[in-house]
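Peer 1: Fold the following and give me the result.
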Amino acid sequence: MSEQMRIMRSKELPKERRDRIVARHRSGQGYKRIFAALKVPKSTVASIILKWKKFGTTRTLPRPGRPAKLSNRGRRALVREVKKNPKITVAELQRCSREMGESSTKSTITAALHQSGLYGRVARRKPLLSARHMKACIEFAKKHMKDSQTMRKKILWSDETKIELFGFNSKWYVWRKPGTAHHLPNTIPTVKHGGGSIMLWGCFSAAGTGRLVAIEGKMNAAKYRDILEENLFQSAQDLRLGRRFTFQQDNDPKHTAKITKEWLRNNSVTILDWPSQSPDLNPIEHLWRDLKMAVHQRSSSNLTELERICKEEWQRIPNPGVKNLLHHSKKTHGCTSSKGCFYSILSKGSEYL
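Peer 2: Down below sits the predicted model:
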């Protein structure tokens, strides 16, 4: 048997060649002549012609395979249950399946939901929003989507965060062998209550990061006003924002206290109106996460050293990465950053509420 004939036996013929076999048969050629001309085994020629006579096609027909454990009707019913209540458990879906007369295993139910494009994922946590909060957020999005590039570059974003000495809450993956989970190189050291922490105030603009300040003692309105007095205009000057910049802060009671408002008014600081219950809108949250990841790559043995490392890593955050958090493309309503920029989030508005 020739090499070509051996290959023909080992794989399915292309549809174009099957069509040629049928065409030659319809023109009156016998199996031997078709076999000789196309170099296809006679048994293959016969089966293709028989299939064409029986089904009227040379296409590959669906193979029966193992019958599905869950009917299409049962799968559609489960999908409806999930859409009504995304938090429903597989055990509850299993009970629903039994009530419909189709007893299915958890793996069968999971596979059926995957077929419909539904996958189990950890639910995102977000602030509880009232109708008033939602309306304010949508109005905020509509208003600021029209901001010019010049206006966007003039915003100085700010916030506070806490960094623990030994308490970075994130998953770390290690390559290890079975039974070595508790070996020292495969673990992340922790201490009770994080081993102490520091509070930081920071700011940034499209031009880069501004000042980062450690907050000593308990933060109150008077201390916040002092931080602004010592760092706000200096940060604006370092970032070349000029005097006519817009300052962003959230609605924390310290930020909206009477003495804070009075200081901002006396110093002619323009404030960006910020909707309540919307911390996830602030792009500085991405910088806080980057900072914490960078800081906890380095080992600090005390809070003084932790503060020094925080300030060093804050200065190392690259300007292009900061700019991407505020970049907006009219064409894509998105940004080049995988994190999602502020204006791309605004463009989706109600989807995030």
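Peer 1: For the rest of this, base every contact and every neighbour count on C-alpha atoms.
Peer 2: Will do.
Peer 1: Helix or strand next in line after the top helix by length along the chain, which one?
Peer 2: Across the chain, the longest stretch assigned as helix under DSSP state H is helix 221-238. As assigned by DSSP states H and E, the chain's next helix or strand after helix 221-238 is strand 246-247.
Peer 1: The very next helix or strand once past that next one vs helix 221-238, what angle?
Peer 2: Remark: after strand 246-247, the chain's next helix or strand is helix 258-266, criterion DSSP H and E. If you take axes from the mean of the first three to the mean of the last three CA atoms, to 10 degrees, helix 258-266 sits at 30 degrees to helix 221-238.
Peer 1: and helix 258-266, which residues are buried?
Peer 2: Of the residues in helix 258-266, 260, 261, 264 count as buried by neighbour count, 16 or more other CA atoms under 10 Å.
Peer 1: who touches the last one in this structure?
Peer 2: Residue 264 sits next to residue 270 when contact means CA atoms under 8 Å, 6 or more residues apart in numbering.
Peer 1: and stretch 150-160, how far from the chain's centre?
Peer 2: 24 Å (CA atoms, centre = their mean, to the nearest Å).
Peer 1: Which parts of the chain are strands?
Peer 2: Assigned by DSSP state E, the chain shows strands spanning 155-164, 197-205, 208-215, 246-247, 270-271.
Peer 1: Dump the ones you listed to TSV, plus distance to residue 176 and mean neighbour count.
Peer 2: Formatted as TSV, the strands of the chain follow (distance: least, CA to CA, whole Å; neighbours: other CA atoms under 10 Å):
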stretch	distance to residue 176	mean neighbour count
strand 155-164	27	20
strand 197-205	31	21
strand 208-215	38	20
strand 246-247	48	20
strand 270-271	51	16
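Peer 1: Any chance of JSON lines for the ones you listed, columns distance to residue 174?
Peer 2: JSON lines is the format used below for the strands of the chain (distance: least, CA to CA, whole Å):
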{"stretch": "strand 155-164", "distance to residue 174": "22"}
{"stretch": "strand 197-205", "distance to residue 174": "26"}
{"stretch": "strand 208-215", "distance to residue 174": "32"}
{"stretch": "strand 246-247", "distance to residue 174": "42"}
{"stretch": "strand 270-271", "distance to residue 174": "45"}
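Peer 1: want to put them side by side, so please do this one too:
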Amino acid sequence: MAKARNLTQETRLKIKILSQEGYSCRQIARKCRCSPSAAGYTLQKYRRTNSLEDKPRSGRPRVSPARNDRILIRMCRQNRRMTSQELQQQWSNQTGVQCSNRTVRGRLLDHGLRSYKAIKKPLINERQRLAQRYWAQAHKNWTARNWKKILWSDESSFQLYLHPTNVRVRRRPGQALSPACTVPTVKHGGGSIMVWGCMSAAGVGHLTVCDGTLNSAKYCTILETHMLPSVRALFCRGKNWMFQQDNAPCHTSKASRTWLQEHCIQVLKWPAQSPDMSPIENLGWIIKRSVSKRKPKNLEELKAVIQEEWDKITPQQRGRLVGSMPARIRALLHVNGRTTKY
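Peer 2: Sure, this is the predicted structure:
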């Protein structure tokens, strides 16, 4: 049953009309689907004030007018990284408004400005932004069929122990150093390995561990012993295909470019600082999440787990990642060459 304070204006008007027609409060309550007391209170209020409107309710007045609120919102949009305390101090100095940090957060929430953890993305300068835009324009007419002809490649680093971030615990005062309330850390992540792998829409290629620093000589060896066999396994003989790699120094060195030219391998031109355009980057994150759940105890076990998770990649995952390329291109054009959600 609705209470008197929750009755709409139409319901209150209906109660008044039914009362004038001679209905009792109980009968009015059944017809208006409210409690008899709500109907009686509404009629008493009408006889006393000759109005069905609510009186203005009392309450603490706002400490800032709408004009000063707009100044606060403008300050926040000019510098998104300012804390509520910094905003409160600057707002007070500029407008004279005296309020708490909680009031500032409330004003921001009223305008949809909630605090979120910033997403980490590669730094892109103006030259790189223009290059990404031109690259997207050159490939905007490519269909999923065109992207299926690409052999995607990338290197990825895996740490034995990942340090979790933003871990929160529930404890009492004085229990901060309790083992159950701390996050153990290991120097350099307990060791790490770098792997090189390749994939296409047809399947995953070879995965190999890169020992030490990856230079041009080691990279050419990887291309010879792992990339070429992957091409023969994933693409039919005589079928046109292209090789994708990022702009790491060992990829763009003179020795690497010479090796690719001697083997007549067509390389897809790739813009700098654009990992969000490569689907194999997303595949790397999928494997990292799976590896972290298995918690390998040493580097040898880490290598075995990475290979097992690599072999578990399903055709649906590969197809979804490669098939997302037209959408990635559209997203890159939409943001004019800047960072996308991918």
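Peer 1: follow-up on the earlier one: mean deviation, the longest helix of the first structure versus the second structure?
Peer 2: Compared with the second structure after the fit, helix 221-238 of the first structure shows a mean deviation of 1.4 Å (mean CA distance after the TM-score superposition for the first structure).
Peer 1: circling back to that earlier point, out of the strands of the first structure, which gets nearest to residue 144 of the first structure?
Peer 2: Among the strands of the first structure, strand 155-164 comes nearest to residue 144 of the first structure, with 11.8 Å by CA to CA.
Peer 1: and for that closest one, what span of the second structure is it aligned with?
Peer 2: Residues 150-159 of the second structure are where strand 155-164 of the first structure lands when matched by TM-score structural alignment.
Peer 1: what about the matching stretch, how far off from the first structure?
Peer 2: For stretch 150-159 of the second structure, the mean deviation from the first structure after alignment is 1.3 Å (mean CA distance after the TM-score superposition for the first structure).
Peer 1: Name the residues of stretch 137-153 of the first structure that are buried.
Peer 2: Residues 137, 138, 140, 141, 145, 152, 153 are the ones in stretch 137-153 of the first structure that count as buried (16+ other CA under 10 Å).
Peer 1: Could I get those in a markdown table, plus columns for distance to residue 33 of the first structure?
Peer 2: Listed next are those as a markdown table, based on distance: CA to CA, whole Å:
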| residue | distance to residue 33 of the first structure |
| --- | --- |
| 137 | 77 |
| 138 | 74 |
| 140 | 78 |
| 141 | 74 |
| 145 | 72 |
| 152 | 77 |
| 153 | 78 |
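Peer 1: Now go through those and say which are in helices.
Peer 2: Mapping those onto helices (DSSP H) picks out 137, 138, 140, 141, 152, 153.
Peer 1: Quickly note the distance from the equivalent of the third one over in the second structure to residue 333 of the second structure.
Peer 2: Under the alignment (TM-score structural alignment), residue 140 of the first structure maps onto residue 135 of the second structure. Here residue 135 of the second structure is placed at a distance of 9 Å from residue 333 of the second structure (CA to CA, to the nearest Å).
Peer 1: got it, and residue 243 of the second structure?
Peer 2: Distance from residue 243 of the second structure to residue 333 of the second structure, counting by CA to CA: 23 Å.
Peer 1: nearest spatial neighbour of residue 149 of the second structure, skipping sequence neighbours?
Peer 2: Excluding the flanking residues, the one nearest residue 149 of the second structure by CA to CA, 6 or more residues apart in numbering is residue 241, at 4.8 Å.
Peer 1: burial of that neighbour, as a residue count?
Peer 2: 19 (other CA atoms under 10 Å).
Peer 1: aligned partner of it in the first structure?
Peer 2: That one, residue 241 of the second structure, aligns with residue 245 by TM-score structural alignment.
Peer 1: can you check residue 308 of the second structure too?
Peer 2: Checking TM-score structural alignment: residue 308 of the second structure goes with residue 312.
Peer 1: Any figure for the gap between its match and residue 306 of the first structure?
Peer 2: In terms of CA to CA, residue 312 of the first structure sits 10 Å off from residue 306 of the first structure.
Peer 1: Check the contact between residue 114 of the second structure and residue 107; I expect there is one.
Peer 2: No - with contacts defined as CA atoms under 8 Å, residue 114 of the second structure does not count as touching residue 107, sitting 10.2 Å away.
Peer 1: more neighbours, those two?
Peer 2: Counted by other CA under 10 Å, residue 114 of the second structure and residue 107 do not tie: residue 107 has more neighbours, with 16 against 10.
Peer 1: what's the counterpart of the more buried one in the first structure?
Peer 2: In the first structure, the residue equivalent to residue 107 of the second structure is residue 112, according to TM-score structural alignment.
Peer 1: What of residue 266 of the second structure?
Peer 2: So, by TM-score structural alignment, residue 266 of the second structure is matched to residue 270.
Peer 1: re earlier: what about residue 312 and residue 306 of the first structure, which has more around it?
Peer 2: Neighbours were counted for residue 312 of the first structure and for residue 306 using other CA under 10 Å; residue 306 has more, 21 against 15.
Peer 1: okay but that one is in contact with residue 165, surely?
Peer 2: Yes - shown here, residue 306 of the first structure and residue 165 form a contact pair, counting by CA under 8 Å, at 6.8 Å.
Peer 1: Name the residues contacting each of the two.
Peer 2: residue 300.
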